[in-house]
Structure formats: C-alpha cells, structure tokens
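Novice: below are the sequence and a predicted model for it; my questions follow.
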Amino acid sequence: MSIPAQQLSQNPIETLPTESLTANLNRQMIAVLDFGSQYSELIARRIRETQVYSEVLSYRTTAEHLRKLSPKGIILSGGPSSVYDKNAPQCDPEIWQLGIPILGVCYGMQLMVQQLGGTVERAQRAEYGKASLLIDDPTDLLTNVEHGSTMWMSHGDACAQLPKDFEILAHTENTRCAAIANNNKKLYGVQFHPEVVHSIGGQALICNFVYHICHCEPTWTTEAFVEEVIREVRAKVGEKRVLLALSGGVDSSTLAFLLHRAIGNKLTCMFIDQGFMRKGEPERLVEIFDHQFHIPVEYVNARERFINKIENITDPEEKRRRIGHEFIQVFEEESNRLGPFDYLAQGTLYPDVIESADTNVDPQTGERVAVKIKSHHNVGGLPKNLRFKLVEPLRKLFKDEVRKVARSIGLPEEIVRRHPFPGPGLAIRIIGEVTSERLNILRDADFVVRDEITKQGMYHDFWQAFAVLLPIRSVGVMGDRRTYAHPVVLRCISSEDGMTADWSRVPYDLLETISNRIVNEVKGVNRVVYDITSKPPGTIEWE
C-alpha cells in the first residue's frame, strides 16, 4: 500500500530522482509522447517487452528537452482529439528536425501529416475495431507483418494528402493511408494501433521500429533494473531510515524485499489494518514477512477508526477520500511513534499514474488531455507537513514487470501471483454504505470465490476474481420460507496489464458451485449474479 494523496505537484516534498536511474538504463530509450490516449502506457509496455527501455512523456515536451534525453526513437501516441480542432494538442514542430526516427500512431500519424504539410480530413467512413491490413511495401517498418493481418482501428479522421517525400506502405478497405513513411528522414505513421493485442503483427511492427529503424539493443532487463535500484537506493539513503506502508500486495511487497536487500534494518515496514482486507490476509502477511523472511512488520489495528470514518458515506470517491485521509492520520501518528524517518517508500506503478491522469494537464485551460477514470490511492500528493523524501523505485514499472522483479529477488509465489487488490479494499466492493455487517457478508462471500477457484486450479487463470455486494435486496425462497436478502455479484476478468480487460468465460459447473456455497454459507445473501462487462466500457472494480 502507498500513501493516499491529493496534489503531489504542489507539495514541498523531495522525490528521489528517477533521472539517474533512467539515465543508466535508458541508453537505448524510446520516448512516447502522450496525446491523451488510454493506450499510451501500453505502447511503452510493448516496447519494454523487446527489452528496450521506454518512457511516456507529455506531448508538450520540447525538442530541446528531447535532445538532452537523447532517445533512440520517438513515438507519438493516439488521442481523442482531431488535429483540426481549435485546441488540439500539438507537439513541438522542431522535433521533426532532431534527426531521430519517429513513429506516429493514429492521432500521432495525423499530427505528423498536418505539421509536415499534408492534410487530414474527416473520413467518409469511420473505422473502428478490426480491419485487414493490405501491405503495399513489406520492407522496413512492415517487415514480417503478413499481408491481410488484422489490425485494430479507432479513428474518424483520415489522411487526405501526404506530405512531400512520404509514401504509402499499407492500406485497408476503408483507409487509403493505413501506414506511411518518409524513409530518408525515418518518419513513419500508422493509422491503426499496433500496441493492442487485437493487432496481429503489431508487436512485429514495434520490433521493426525499435531494432531495425532505431538500432536499439536489449538492455532493459530485470537483473539490470534490480542492480541499479539497489545501487541508487544505497547511495541516496545512506545511513538514514526509510518507512514503508505495507499492504501485502505484490507492489509493496516487492518494494519491501528490494529495500531490505538494499538497506537492511534501516527499513521499517508498517501494516495498517483498516478492516477492509480479505479474510485471513492480515495474519498471513505478518507470518510471511516477520516469521518466514525476518523482515519486521509493525502491525497497527485501526479497524474501528476506519469504519467510523466512512459511516453513512455512499459516494465512492468520498469513500476513497475519507479512507485516504484517515490512512494519513494513522500513518502520521504511528510514524511519529516509531520515527524519526527521513524517507517514505511508495509502491506507485505506471498504470496508477496514467489512470489518475496526473501528468497531462493543459497549461492554458487546466483541463486534462486524458480523462480521469478514478482516483488512485497512491498517486497524488501528501500533506504539506509530512516532511519525507520519497522513494518510488517502481514508479516506472508495469505490473508484469514488478512480478518479474519479485521473482528475481525471491518473493514467494503466493505474493507474486496474488490478484491485484484496491487500496481501499472491500470498502469499494460494497456499493453504497459500508457497515460491519456488510463487510462480514462480503468477506465471507469473497473467501468462497477465492477458495473455489483455488481448489479448481484456476486461481492463476484470472487477472482478478472477486465478489461485490450490492445495497439492494431481492426475494428468495430457502427452506420453504421467503427470504429478502442481498445479491452478490461475481466478477472474474482476464487481462495482461489491467489497462484493458475482458470478462472470463468461467465453466458453468464452477459458477454453480460458487453460487451454491455463497447462498448456503453466507448469511444475508440469497442470489448470485455474474458480471459480463469488459473494460472498457466498464472498469474492473465497481467503484
């Protein structure tokens, strides 16, 4: 768990700089300029799968700053705008003169066309979903991408006229310029999204850009990351003390193991039990860390404080805010008791940052280019009087990268492969007001879900599998008597990174077993329903 927060950019808190870390590991860096696409982080993730470091930067990043970063290549992301909109986001036009290979994706391609003298217009036929890519030039960018490959489209605009010296590499039935290039200047554009899993051959295209066009080498490895983090933490922290808020999830647990390896007993782990954990988890957490791996954990029982703090609160964002505020209060009190500490360690990850959309704010309008989906408890700011320096070694990692790091440093598999769990815990899996009675109902129902999928050997088949408690009641019949009890929603989803997700096709026999057990074993429930909504349009969690 990390510290809940509101406005990090306004706080006088020093963060351990990531620049030195990335300066060492990003010698083969690809920069992704973000124009507000929900897939911008996915582009970076796909690049990292080639073992080349990639980082997402604001579209406002200047050519001069890019020159200093010296990336081997630049990718312009997609985005929700049209290039001819009045306030459409624009990149620094000087980037075209850097001599660095550039790939524009969807909106990024259209911006490239417009800024270099071509024209973009509203397409006669918009193109969304799958389309067959018909290749006109199978070399360079499209090497090893098969003719007729399925690519994922999502655009209502199209290139009407190419800039000077550009040529068409591929087309689709509806789009004349599906892929374009100026090979002399190493400028490329694709109208589709090669980064999504639906694009067959998309990763091959990305590899072509990274290796053959940008001439990168595979230097971004788990081993290199771990060595660099340990070296940097030791250099920065020295003999000072670090405090870590531990949740038992893979993020904070990996961070705890990393920091313990780096600085030993100068690390103090604090677990605040807010009463919203799953059944048996607090006890298991202390057993693993304190007894099995001898990493001391300060256990703080604050269950009563938290349940009182959100009494009668039904709005999900208000629940998150109050839980976050109370967490800070408890954390401050306990850190003062255990302190003093110079550094605060947080397990913030890249997806937390992008979904909270805390980086791409238009300086003139104050509006976010990427739409905020929900507040993340570990992205934002800390109280101005909380005088810690931040240690966030995982902030640039995706969840799958964290798991790779976790395995490499010896975390047990039950933590490495633990399903993601929200910071506010069961409090946001109870729709509406949270009470002790409802917590007990949901905790027991959730245990049945986890117990059954584990028995069936299917726990690792899901990204997440959990129960949600609804605040309504429905009529049922049990033992020839009328019941009026809660329905429970079963949510099982598959995903690679949590950015997008699909509902899992669970065997009917397993659904039946889970339903029967919940209805018979969990007092207060008489109905189980299954959520078959993907993300988007839904989110993984209900709140």
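Specialist: Cool, the structure landed. Numbers count the residues shown, from 1 in each chain.

Novice: from here on, contacts and neighbour counts on C-alpha atoms
Specialist: OK.

Novice: helices or strands up against the one helix or strand Ile168 maps to?
Specialist: Assigned by DSSP states H and E, Ile168 falls within strand 167-171. Applying 3 or more CA pairs under 8 Å, 6 or more residues apart in numbering; DSSP states H and E, one finds that strand 167-171 makes contact with strand 119-135, strand 179-182.

Novice: got the buried residues for the last one?
Specialist: It stands for strand 179-182. Neighbour-count burial for strand 179-182 flags Ala179, Ile180, Ala181, Asn182 (criterion: 16 or more other CA atoms under 10 Å).

Novice: go on, the longest one?
Specialist: Residues Thr119, Val120, Glu127, Lys130, Ala131, Ser132, Leu133, Leu134, Ile135 are the ones in strand 119-135 that count as buried (16+ other CA under 10 Å).

Novice: now, among the residues you listed, which is nearest to Ala170?
Specialist: The closest of those to Ala170 turns out to be Ile135 (CA to CA; 4.2 Å).

Novice: give me the contact list for stretch 257-264.
Specialist: Val226, Ile230, Arg231, Val233, Arg234, Lys266, Leu267, Ile295, Ile409, Leu411 (CA atoms under 8 Å, 6 or more residues apart in numbering).

Novice: by neighbour count, which of those residues wins?
Specialist: Within the contacts of stretch 257-264, most neighbours by other CA atoms under 10 Å means Leu267, with 25 neighbours.

Novice: not counting its neighbours along the chain, what's nearest that residue?
Specialist: Once flanking residues are discounted, Leu267 sits nearest to Val242: 4.9 Å by CA to CA, 6 or more residues apart in numbering.

Novice: now do that neighbour: how many residues are near it, please.
Specialist: 25.

Novice: contacts only, for it.
Specialist: By CA under 8 Å, 6+ apart, the neighbours of Val242 are Lys266, Leu267, Thr268, Phe341, Asp342, Tyr343, Leu344, Ala345.

Novice: do you know how far Leu469 is from Arg482?
Specialist: 20 Å (CA to CA, to the nearest Å).

Novice: between these two, who's got more neighbours?
Specialist: Neighbour comparison, Leu469 and Arg482: the larger count goes to Leu469, with 28 against 10 (by other CA under 10 Å).

Novice: this is the comparison structure:
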Amino acid sequence: MSQTIAVLDFGSQYTQVIARRIRECNIYSRIFPYSVTAAELRKANVSGIILSGGPSSVLTKGSPRPDKKIFQLGVPVLGICYGLQLMGKLLGGDVAKSDRREYGRGRLTIKKKGRLLKGLPKSIKVWNSHGDKVTALPEGFEPIAGTENSDYAVIEDATRNFYGLQFHPEVVHSERGDDIIKNFLVGVCKCKQDWKMSNYVDQAIQDIRDQVGDSRVILGLSGGVDSSVAAALIHRAIGDQLTCVFVDNGLLRLRERDRVEQVFRDHFHVDLRVAKSGKRFLKALKGVTDPERKRKIIGKIFVDVFEDTVKKIGDVDFLAQGTLYPDVIESVAIDGNPAALIKSHHNVGGLPKRMKLKLLEPFRELFKDEVRALGKELGLPDEMIWRHPFPGPGLGVRVMGEIKKSYLDTLREADAILLEEMKRTGYYSKVWQAFCVFLPVQTVGVMGDERTYDYVIALRVVESVDAMTADWAHIPHDILQIISNRIINEVKGVNRVVLDISSKPPSTIEWE
C-alpha cells in the first residue's frame, strides 16, 4: 500500500477516532504503538505521522515518549494535545502545568491560516482535554492560533512540516475538525484520496495469511456481526484452516444456538463445533453480583471451554476474536497502551500462558460500522450485517446482580418481544441497539383483582454511529405502549416496564 498515515498511540481514547477520520477521507491509516521505531515507520512507507493525545503528562517521569528519530524521517508530523506537548518538549521547547486546565469547549482564534487551517473562519469552537501547555516554542516553530488559555493552541514549523494542535480536531465537538485533518492529509502530506474498504479487505486477508501461515485457527462464533464477519474474512483468507466454535454459555437470547447452527453450517460451510456448557457457566456465576467479577468469570470459563475444545480438535495455534477498538480502549492497558481502564471485556487482554494460543484480531482497529461495511464487501446477508451488537458476556451483563436461570428465561422472553416489535415497526434498522435489562427488584402491581409482586424490565434503545457515544432513541409512545403491554401480559413474573433515557457519556450503553 503506497500511502499510509501512521497514528502513534499514546493512550488517548480518541486514537482510533483519528484513524477513522483519516479513512473517511479515503486515505489509509494504521495505528502503531507509541514505541514504534523510526526504522519500522520507514519500512511501512508512511506518508505522514500523527501523534495522538493521551492521559499522561510530559512533565511526569516515565511518561510515554516516541523514538526521537521519527522527526528525522522527512515526513510531516501532526501532534494532537499530548502529541503537541511531546513535540514541544522533545524538539527543544518548554512545557508547564496550566494555571487553569482546559476540559470541554473552548474558542480558537486563528492568527495565520497556513496550510493546516486553510479555508477556516477566524474563530471556531474546539474541544479541549489537557492540563499542560507549551510555554516556549522549539526553534523554527511559530504560533498560528490560540485559545483563552493558550497562545500556542496551534503551532507550525512550515519548513519541516511539523504541526501541533492543543485541542482534539477528531471529535465531533470541534468545529471544522474534519477540514483540519483533511488539510494535513491532502494539503501537507500530499496524499491521494483513493483508498476504500475493498482495499482494506485485500490488506486484511494478506495480513491474516502472513500472520497465520499454515497454522490452524479456532474462532469463537457467536452469530453476532463481529464474529460472523470475522469468520467470513478469515475463511476467505485461509479456508479449511479455520474451525469455528459456538459456545452455548446459557446466557444467549431465545433460540440463538439453533439460528447459528443453521446459518453457518448451511451458508458458510465451515467446520462448526458446538460446545454446550451453560450449566458450567451458571454454576460458576452462582451468588456473584459484582459486574467486574461476573465479566471475569465468564471470560475465564469462555477461555477454559476453548481450551477443552482445542484439545479435542488437535493442533491449533491461533484463537481468532472479533474484538473491536471500542472494546480495546474500554479495557485494561494492553500492548503498552497507557489508556485508563473503563471496564474489562472477556475477549480483550490475552490468554493464559498454559493455553499456548496466539491471538488473531483482524478488527482490533475498526469500529462497528466499519465492520458492517466490511461484511457487505464480503457479500454477507443484510440480516447478519445489520444485527444489533450483543455483548460477549451475553445476558450475563443484562441481568443485574446475581444470575439465575429463571431470571435469564424471563429476560429472554421480554427481549424477544422488544426485538419483534422493533422489527415489525421498522425501528430496528433505525437504531443502533435495542435490548432489555432484568432488574431483580420486585414491585407491587395489580392484575385483574389480584395484587402482584413481580420483577421489572428496563428497555434500552440507543442511537449511535460507533458506540463511542450514544443517545437514547425517541421511540413513539404508541410503540412503547405495545411493547410494555406485551411484556407484562406475556412474560410471567414481570409487572413493570421502565425506559432508560440516559446517554453515553456519562452512562454506558450496557448496564454492566
């Protein structure tokens, strides 16, 4: 691939958003760990480098630093937030703690447009997230825009094509951020806008073949978008070297196992093994109420089941997973990424050493909508591509508190009604995700002439593009009324339905 923009990851939760914005400009982007060497970047034939933001301070001992030789590669460099402060510090300037930290909206006043700010108005709203600021510029740099708190909010060395932004142009809160990124890619790096998803398919297939070689791969197939597209992609790359395993963990939706067996044996013609292990999961989860403990127990048994399955299959070297970037950045630090933990995911963070399997994660740098585009490119049916996301731990994170089989059965029936009505009314395809949550709280109700004391079901319906942010969907009241009435009338043990109207952030999409 002749043109690649390298994004060096210093732990920002927006790193992949940067890479995504680049791909939206039809230019290929690739994320590298901040420790990548200049020699590796030269070998990758990068046309430009972007230094991401991050939670660290350049003033802190041991904070992540790049190979200083990247500034000698002769390619343009753009530092964002922490990346700007790194450039300032490493190239001879000064950085200090701000008297007043900037988080949230700010106003950028442009003094000189140059190539980076070409076509922008004199003043725009931007999104800040920093506690440090550059106080003295390195030799060759000049300020071209400032905010209320920093005279050096945008800096440039036009001779060497080095640029720095104190704010985050990649987030939607920054006005004209896409134009700034495009100006860097096209105006400064001179990239051609000719990359598309079909190029990614070719590249991903080649990467899989290079990584796997003649080895065998085992894939955890759930029937969701991520694992389904992963199965199709990996199968196209290595054919019969792939074995898919479906784990029935007892935490699935209604008739899930039957559907997966039918679709993947008939449609994909892959080697599919079904591991029926629901009792094993439920036994281990008995009495557990803490969300993180539940996730970790589910993750551990998930790996254990795979370990048992691998022994039956024979020689397997790789475990494939449909891990997406939002899973990665919300999880424990991995691969030297200094990002902070939000919550753990069962399929992120590696495998026990005893398992001796390497991870194959072809979607580790993609968002959900990009995986759907990839699935369409691979020729998967729309029903599979547009299926709503389903968490790896399944209904285990949609039953609040202790998980019991009776709670799961109740939730399965309620969830099936919600999805049926969403599809019937056409709203299923209009929202990002719709699901039910079981609350182990009993409330008083009246059915007929009798007093009831039954459980509560919460409806969670959200709109989103990439799961990084989400807002609750405004479903018409008459549709909500039908859903509520059906659940209360048809699902035994439920006498109350409530609607979750919180956004992400500050809430997450899932309840646990």
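Specialist: In hand now; what should we look at? Given the structure is predicted, the values throughout are model-derived calculations rather than measurements.

Novice: what does the residue nearest to Leu267 of structure 1 align to in structure 2?
Specialist: Taking TM-score structural alignment, the alignment pairs Val242 of structure 1 with Val217 from structure 2.

Novice: please report how far that match lies from Ser228 of structure 2.
Specialist: 15 Å.

Novice: if we can go back for a sec, redo the helices and strands packed on strand 167-171 of structure 1 as a markdown table? Include distance to Glu433 of structure 1.
Specialist: Putting those into a markdown table (distance: least, CA to CA, whole Å) gives the following:
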| stretch | distance to Glu433 of structure 1 |
| --- | --- |
| strand 119-135 | 39 |
| strand 179-182 | 51 |
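
Novice: structure 1: matching residues for stretch 399-415 of structure 2?
Specialist: Stretch 399-415 of structure 2 corresponds to residues 430-446 in structure 1, going by TM-score structural alignment.

Novice: in the matching stretch, what's buried?
Specialist: For stretch 430-446 of structure 1, the buried set under the neighbour-count rule, 16+ other CA under 10 Å, comprises 430-435, 438-446.

Novice: just stretch 135-152 of structure 2 next, same as before
Specialist: 135, 137-138, 141-147, 149-152.

Novice: show me what contacts the aligned residue in structure 2 for Tyr530 of structure 1?
Specialist: In structure 2, the residue paired with Tyr530 of structure 1 is Leu499, using TM-score structural alignment. By CA under 8 Å, 6+ apart, the contact set of Leu499 of structure 2 is Ala458, Leu459, Arg460.

Novice: swap in Leu59 of structure 2?
Specialist: Applying CA under 8 Å, 6+ apart, the residues near Leu59 of structure 2 are Val95, Ala96.

Novice: residue in structure 1 paired with it?
Specialist: In structure 1, Leu59 of structure 2 lands on Tyr84 (TM-score structural alignment).

Novice: how close does that match sit to Lys68 of structure 1?
Specialist: From Tyr84 of structure 1 to Lys68 of structure 1 the distance is 30 Å (CA to CA).

Novice: before we move on, what about Gly324 of structure 1?
Specialist: 38 Å.

Novice: neighbour count winner among those two?
Specialist: The neighbour comparison of Gly324 of structure 1 against Lys68 (other CA under 10 Å) goes to Gly324, with 22 against 9.

Novice: corresponding residue for the more buried one in structure 2?
Specialist: By TM-score structural alignment, Gly324 of structure 1 lines up with Gly299.

Novice: wait, what's in contact with Ala158 of structure 2?
Specialist: Phe141.

Novice: the one 5 residues further on now?
Specialist: By CA under 8 Å, 6+ apart, the residues touching Tyr163 of structure 2 are Pro76, Val77, Leu78, Gly79, Leu84, Leu116, Val154, Ile155, Glu156, Asp157.

Novice: check these and tell me the two furthest apart.
Specialist: Pro76 and Val154 (15.2 Å).

Novice: flag every buried residue along the longest helix along structure 2.
Specialist: Identified as the longest helix of structure 2 according to DSSP state H is helix 291-313. Using 16+ other CA under 10 Å as the burial criterion, the residues of helix 291-313 of structure 2 that qualify are 291, 294-303, 305-307, 309-310.

Novice: same deal with stretch 78-93 of structure 1?
Specialist: Gly78, Gly79, Pro80, Ser81, Ser82, Val83, Tyr84, Pro89, Cys91.

Novice: any idea how far it is from the chain center?
Specialist: On the basis of CA atoms, centre = their mean, to the nearest Å, stretch 78-93 of structure 1 sits 24 Å off its chain's mean C-alpha point.

Novice: helices along the stretch 101-250 of structure 2, start to end?
Specialist: Per DSSP state H, counting those that start in this stretch, the stretch 101-250 of structure 2 carries helices over the ranges 177-182, 197-212, 225-238.

Novice: so which of the ones you listed is the most surrounded?
Specialist: Among those, ranked by average contacts under mean count of other CA atoms under 10 Å, first place goes to helix 225-238 (a mean of 22).

Novice: on the three-state scheme, Leu459 of structure 2 is what?
Specialist: Three-state call for Leu459 of structure 2 (DSSP: H, G, I helix; E, B strand; the rest coil): strand.

Novice: counterpart of Ala170 of structure 1 over in structure 2?
Specialist: Structural alignment (TM-score structural alignment) places Ala170 of structure 1 against Ala145 in structure 2.

Novice: on that earlier part again, quick one: the match of Leu59 of structure 2 and Cys159 of structure 1, what's the gap?
Specialist: Separation of Tyr84 of structure 1 from Cys159 of structure 1 (CA to CA): 12 Å.

Novice: what is in contact with the two at once?
Specialist: Common neighbours of Tyr84 of structure 1 and Cys159 (CA under 8 Å, 6+ apart) are Val120.

Novice: what separation is there between the residue nearest the centre of structure 2 and Asp369 of structure 2?
Specialist: Most central in structure 2 under CA atoms, centre = their mean is Pro326, positioned 1.6 Å from the mean C-alpha point. As judged by CA to CA, Pro326 of structure 2 and Asp369 of structure 2 stand 12 Å apart.
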